[in-house]
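A.B. asks: 3D model of this:
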Amino acid sequence: MKFLLDVNVSGSLSDFLIDLEYDVACVRDVDRSMTDGDILAWAVREQRIIITTDSDFEQLIWLQDQPHCEVLRLENLPRSKRLSLLQDVLADYDRELEAGSIVIATEQKIRIRRKLRDMKP
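C.D. replies: This is a model prediction of the structure:
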């Protein structure tokens, strides 16, 4: 899997993914003021899963119908808890992450959202 980490995702998550030998790119290494639309286009172009803590990408995808790859939105928690959520998602929801889903991970639950046109009847 290939990931694109939004500026609001900590370096410890990046380090964790790199240690697991995932392909990781970080917005903060290119342009901290990059727009969400540009980040989404980057992810689509390079087939990367966006990891973020905000819902802006969901707005672009659901309301503006922007092309997208996968998005993992982690609850904005302390770093150690976000890392734990990431580990849970990678262990149990890797197929969903690779199938175009938006995965929303909170301490209470993990939700999987798929585009309606992508769902089979």
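A.B. asks: CA atoms for contacts and neighbours, from now on please.
C.D. replies: Will do.
A.B. asks: wait, doesn't N8 sit right on T52?
C.D. replies: Yes: N8 is within contact range of T52, at 6.4 Å (criterion: C-alpha atoms under 8 Å).
A.B. asks: Looking at the two, which is more packed in?
C.D. replies: More crowded of N8 and T52, by other C-alpha atoms under 10 Å: T52, with 22 against 14.
A.B. asks: Could you also give me the structure for this next sequence, so I can compare it with the first?
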Amino acid sequence: MKAALKFLVDVGVGKNVEGWLRSQGFDTTALRDIDPRMADQDAQKLASTEGRIVITMDKDFGELVYRLQQKHVGVLLLRMNDAHKDEKLTAIKSILSQYGDQLNNSFSTFRNGKLRIRK
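C.D. replies: Below is the predicted model:
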């Protein structure tokens, strides 16, 4: 699974998630290291070009995928606006262990402890 999954982590997700993904051997790029102010559309294009799943807390990615039909490799939207960094990390660990093989080419939304995956 690890070799197949590559991630682009949006700024709001947090450094601890980025660090954990890297420590687990996932090919991970953080927007904060490239351009923290990069437009969502540009971030989505970058992720698609590099074969990366976007991990974000920004609902605008839904508009890019559904309304604007922007090409993507996958989006994992964390609807956890007031979550502590440890809560986000716990969610990512759980999602990847249970559903990692289903994230490619899907738009997944995590909210209230549940993951919805749309292909």
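A.B. asks: Next, the contact list for D58 of the second structure, please.
C.D. replies: L77, L78 (C-alpha atoms under 8 Å, 6 or more residues apart in numbering).
A.B. asks: Aligned to it, what sits in the first structure?
C.D. replies: Aligning on TM-score structural alignment places D58 of the second structure opposite D54 in the first structure.
A.B. asks: OK, contacts around L74 of the first structure?
C.D. replies: By C-alpha under 8 Å, 6+ apart, the residues touching L74 of the first structure are I51, T52, T53, D54, R82, L85, L86, I104, A105, T106.
A.B. asks: what about 7 Å?
C.D. replies: Shown in contact with L74 of the first structure (C-alpha atoms under 7 Å, 6 or more residues apart in numbering): T52, T53, R82, I104, A105, T106.
A.B. asks: Please apply the same query to L68 of the second structure.
C.D. replies: Contacts of L68 of the second structure were listed using C-alpha under 7 Å, 6+ apart, and none were found.
A.B. asks: mind listing what's buried in the longest helix belonging to the first structure?
C.D. replies: Criterion DSSP state H: the longest helix present in the first structure is helix 79-92. Applying a neighbour-count criterion of 16 or more other C-alpha atoms under 10 Å, one finds R82, L83, L85, L86, V89 buried in helix 79-92 of the first structure.
A.B. asks: residues in the second structure matched by it, start to end?
C.D. replies: Residues 85-98 of the second structure are matched to helix 79-92 of the first structure when aligned by TM-score structural alignment.
A.B. asks: Touching the matching stretch from outside, list them.
C.D. replies: Contact with stretch 85-98 of the second structure is made by G14, V17, as judged by C-alpha under 7 Å, 6+ apart.
A.B. asks: If we use 6 Å, what do you get?
C.D. replies: Here stretch 85-98 of the second structure makes contact (C-alpha atoms under 6 Å, 6 or more residues apart in numbering) with V17.
A.B. asks: Distance from the chain centre to that stretch, please.
C.D. replies: In terms of C-alpha atoms, centre = their mean, to the nearest Å, the centre of stretch 85-98 of the second structure is set 12 Å apart from its chain centre.
A.B. asks: Just give me the mean distance for that stretch relative to the first structure.
C.D. replies: Compared with the first structure after fitting, stretch 85-98 of the second structure deviates on average by 0.7 Å (mean C-alpha distance after the TM-score superposition for the first structure).
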